[in-house]
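Enquirer: Structure, please.
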Amino acid sequence: MGFFFFKRFSEEDKKLLKNLKLILDFKPKILELYKVVFTHASVGRNTKNNERLEFVGDSVMGLIITDILYNKFPKADEGRLSILRASIVSRQSLNVLGENLGLDQLVDYKNTSGNEIKNLSGNALEAMVGAIYFDRGYHSAKKFVEKLVYENFDLEKLLEQNKDYKSKLLQLIQKFKLNITFNTYENMESNEKNQHFLCELCLDDRFLAEGKAWTKKEAEQKASKQALKKLSHLRLN
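Expert: Here you go, the predicted model:
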C-alpha cells in the first residue's frame, strides 16, 4: 500500500501562490525561487535577495526579445533591431511592465532610496524571468516574455519610430551632455558610384562615425545610426 505525502503550505506561501496564479500561467515547481524574486537587498545581508535572479533574468530576457525581433522582422538590419530591443528593455519600460503585473506591491524592502523604489518593479520583473528560467526552463520563460511583449508593445510602430536615428542621438547627447558635432558636406570626389553627401560625427573632437548618401538628411541618419551602435552602452531610459 502506497503512502502519499502532501506538503503543507504556510499562510504566507498560500498568499504567494495566489498572487503568482494571477501573474503566471503555470504552477511553480520551486516556490522558494519566487520568494527570492520579491526580496529586495535592503531586507538584510543574511537573507537571499533578488539581485542574482535579476542578473540571470536580464540576460534571458535579452535573448528572448532578440529571438522575437529576429524572427518577426527578417528584413530589418542589426542596427534597427538593436535600437528596438533597447527601447523594450529600457529601465522605464521594465518598470512599467512590472507595475502592470503588480510586482511593486509584492516586493519586500526596507529604507531604500527614491531611485531604488522607482526601479523595484522592473528589477523584480527581471528576477521573475530568472526564476521562471530555473524553475521551468527557457520555453516557459519565453512564453512569459512573449506574452508581455505582444500585450504591451506595438512592435511594427516601434520599428518605424526607431528609423529616426538622428533624433535618438540628439536625445542621447542632451541626456549625457556629450560633445558630439555633425559635419555634413558635399563629397567633391563623388561620381556615379559614390554617394554625394558625407556626414562625419566627432565625439570630443575625435572621429566617431560617418555616413554617405545621395541626400544630406540620409547621410546624417546613416552616421547617427553608426554612432548609436558605438554608444549602445548608454541608455535613454
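
Enquirer: From now on I want contacts and neighbour counts done on CA atoms only, so please keep to that.
Expert: Will do.

Enquirer: The most centrally placed residue in the chain and residue 201: what is the separation?
Expert: The chain has residue 89 as the residue nearest its centroid, 1.2 Å off, counting by C-alpha atoms, centre = their mean. Distance from residue 89 to residue 201, counting by C-alpha to C-alpha, to the nearest Å: 27 Å.

Enquirer: and what of residue 135?
Expert: 47 Å.

Enquirer: now swap in residue 145 and tell me
Expert: For residue 145, the distance to residue 201 equals 37 Å [C-alpha to C-alpha].

Enquirer: the strands in this structure, which residues?
Expert: 180-186, 197-203, 206-213 (DSSP state E).

Enquirer: Mean neighbour count and distance to residue 128 for the ones you listed - can I get that in a markdown table?
Expert: Output for those, formatted as a markdown table (neighbours: other C-alpha atoms under 10 Å; distance: least, C-alpha to C-alpha, whole Å):
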| stretch | mean neighbour count | distance to residue 128 |
| --- | --- | --- |
| strand 180-186 | 16 | 39 |
| strand 197-203 | 20 | 39 |
| strand 206-213 | 18 | 38 |
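
Enquirer: For those strands, could you give me TSV that also reports distance to residue 11?
Expert: Output for those, formatted as TSV (distance: least, C-alpha to C-alpha, whole Å):
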stretch	distance to residue 11
strand 180-186	58
strand 197-203	58
strand 206-213	58
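
Enquirer: Point out the one among the ones you listed that comes closest to residue 114.
Expert: For residue 114, the closest of the strands of the chain is strand 180-186, at 31.4 Å, according to C-alpha to C-alpha.

Enquirer: tell me what the closest one is packed against?
Expert: strand 197-203, helix 216-230 (3 or more C-alpha pairs under 8 Å, 6 or more residues apart in numbering; DSSP states H and E).

Enquirer: Following up with a second sequence; could you model it the same way so I can compare the two?
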Amino acid sequence: MASFKNIFNSRAPKDEDFFLALNKLLGFKPKNIAIYEEAFTHRSTNEKSAEGHAQNYERMEFLGDAMLSSVIAAHLFNEVPGGNEGYLTKMRSKVVSREHLNELGRDLQLINHVKTTIPISQFGGNIHGNVFEALVGAIFLDRGYKYCEKFINKRVIKPYVDIEKLEGKIISYKSLFIEWCQKHKMQFKFAVYEDTGNDTLKHFAVKLHLDDKIVGKARATSKKKAEETAAKRAYYKLQTEIEKDF
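Expert: Below you'll find the model as predicted:
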C-alpha cells in the first residue's frame, strides 16, 4: 500500500488541497481518493470510466441515501425502545429529509469541492444534500460500514438528532395542512398561476384557499416550493387551531 507521503506527492497541487480538505472533513485518512473525487463530480463534466460508464456522484448518492437510512434507523431503534414502526419511520424521515440533508451539506460547505462545468450559482438548493449523500456512499465504498456509521454519528446524529426536538419538527407544512383539512372535512385549494414579473427566472404564485378565505400566499421558482411556503404561512396563521389535533 502506498504511504501517505507517496499519495500526497503523486497528486497535482489542486488535488493535494482536496486530499487535505477531505482528510479534515472525514476525520480519518481516505484509502482510495478516486472514489471521493467521483463523489464530488457533477454530471455536467460528462466524465466516463474506461468501460464507458458515467462517473459522477449520482450512483453514490443512491448508495449514501440507503446508508444514512440504515444508520439512522438503527440509532432510533436503540434510543427509543418504546417507539412503534410508524413513529420510528416518521422520525427517520425527519432526520433524512431533503431540507435537513441540504442543511448538512451547506454547513460542511461541500459545494466548494464539486467539479462541474456549470457555475455554482446556477445550482438549486438540493445540490448540497445530494453531494452529502454521495459522500456517505463514498465512505462506505472506501472504508466500509463501521467508518460510515462513525461519520454519520459525528456529522449527523450528535449535532442534529435530538429526539424531543424531532418530535415537534414539521417536514411538510403542505402535508400537515391537508391532513388537518381532511380531518375536519374542510375545503381547500391551491390556486397556482405563473408569475414572471421582472424576475429572470420564471416564478409561480400561489394562493391557498380555505373554504372561502385566502389563508396563505407565496411566490417561488417552482409550484412545489410555492405551495409549501403558502401552506407554511397558513399554518402559522392557524397554528393554535391546527396544533390541537397534532
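
Enquirer: how near is the closest residue to residue 186 of the first structure other than its chain neighbours to residue 142 of the first structure?
Expert: Nearest non-adjacent residue to residue 186 of the first structure, counting by C-alpha to C-alpha, 6 or more residues apart in numbering: residue 197, 4.6 Å away. For residue 197 of the first structure, the distance to residue 142 of the first structure (C-alpha to C-alpha) stands at 44 Å.

Enquirer: what does residue 69 of the first structure give?
Expert: For residue 69 of the first structure, the distance to residue 142 of the first structure equals 13 Å [C-alpha to C-alpha].

Enquirer: What is the neighbour count of residue 101 of the first structure?
Expert: 17 (other C-alpha atoms under 10 Å).

Enquirer: just the one 5 residues further on next, same as before
Expert: Residues contacting residue 106 of the first structure under the criterion other C-alpha under 10 Å number 16.

Enquirer: residue contacts, it?
Expert: When contacts are counted by C-alpha atoms under 8 Å, 6 or more residues apart in numbering, residue 106 of the first structure touches residue 38.

Enquirer: counterpart of it in the second structure?
Expert: With TM-score structural alignment as the criterion, residue 106 of the first structure lines up with residue 113 in the second structure.

Enquirer: average offset between the longest helix seen in the first structure and the second structure?
Expert: Taking DSSP state H as the criterion, the first structure has its longest helix at helix 51-72. Superposed on the second structure, helix 51-72 of the first structure shows a mean distance to its aligned partners of 0.5 Å (mean C-alpha distance after the TM-score superposition for the first structure).

Enquirer: whereabouts in the second structure does that helix align?
Expert: Going by TM-score structural alignment: helix 51-72 of the first structure matches residues 58-79.

Enquirer: and that stretch, how far from the chain's centre?
Expert: Computed by C-alpha atoms, centre = their mean, to the nearest Å, the chain-centroid distance of stretch 58-79 of the second structure equals 12 Å.

Enquirer: buried residues in that stretch?
Expert: Of all the residues in stretch 58-79 of the second structure, those buried under the rule 16 or more other C-alpha atoms under 10 Å are 58-61, 63-65, 67-69, 71-73, 75-77.

Enquirer: The residues you listed: which two are farthest apart?
Expert: The largest distance within these, taken as C-alpha to C-alpha, falls between 58 and 77 and amounts to 28.8 Å.

Enquirer: burial count for the closest residue to residue 111 of the first structure other than its chain neighbours?
Expert: What sits nearest to residue 111 of the first structure in space, not counting adjacent residues and going by C-alpha to C-alpha, 6+ apart, is residue 42, at 6.9 Å. Residues within reach of residue 42 of the first structure, counting by other C-alpha under 10 Å, total 14.

Enquirer: which ones are touching the aligned partner of residue 42 of the first structure in the second structure?
Expert: Correspondence of residue 42 of the first structure to the second structure, assessed by TM-score structural alignment: residue 44. Contacts for residue 44 of the second structure (C-alpha under 8 Å, 6+ apart) come out as 116, 117, 118.

Enquirer: Who wins on neighbours among these?
Expert: residue 116 (15 neighbours).

Enquirer: quick one: the nearest residue to that residue once chain neighbours are set aside and residue 227 of the second structure, what's the gap?
Expert: Excluding the flanking residues, the one nearest residue 116 of the second structure by C-alpha to C-alpha, 6+ apart is residue 42, at 5.2 Å. To residue 227 of the second structure, residue 42 of the second structure is 29 Å away according to C-alpha to C-alpha.

Enquirer: Pretty sure residue 236 of the second structure sits in a strand.
Expert: No. Looking at residue 236 of the second structure with DSSP: H, G, I helix; E, B strand; the rest coil, it is helix, so not inside a strand.

Enquirer: ok, the nearest residue to residue 105 of the second structure once chain neighbours are set aside - how many residues close by?
Expert: What sits nearest to residue 105 of the second structure in space, not counting adjacent residues and going by C-alpha to C-alpha, 6+ apart, is residue 128, at 4.4 Å. Residues lying near residue 128 of the second structure (other C-alpha under 10 Å) number 25.

Enquirer: residue contacts, the equivalent of residue 128 of the second structure over in the first structure?
Expert: The alignment partner of residue 128 of the second structure in the first structure, by TM-score structural alignment, is residue 121. Counting by C-alpha under 8 Å, 6+ apart, residue 121 of the first structure touches 94, 95, 96, 97, 98, 99, 102, 103, 104, 107.

Enquirer: What is the nearest of those to residue 169 of the first structure?
Expert: Using C-alpha to C-alpha, the contacts of residue 121 of the first structure come closest to residue 169 of the first structure at residue 94, 21.6 Å.

Enquirer: these two touch, right, that closest one and residue 120?
Expert: No. If you go by C-alpha atoms under 8 Å, residue 94 of the first structure and residue 120 don't touch, sitting 9.8 Å apart.

Enquirer: so where do the helices sit in the second structure?
Expert: Under the criterion DSSP H, the second structure contains helices at 4-9, 13-26, 33-39, 58-79, 85-95, 98-107, 126-143, 145-152, 158-160, 163-167, 173-183, 223-237, 239-242.

Enquirer: Starting from residue 19 of the second structure, give me the distance back to the residue mapped onto residue 32 of the first structure from the second structure.
Expert: Aligned counterpart of residue 32 of the first structure in the second structure: residue 34 (TM-score structural alignment). Note on residue 34 of the second structure: its distance to residue 19 of the second structure, by C-alpha to C-alpha, is 10 Å.
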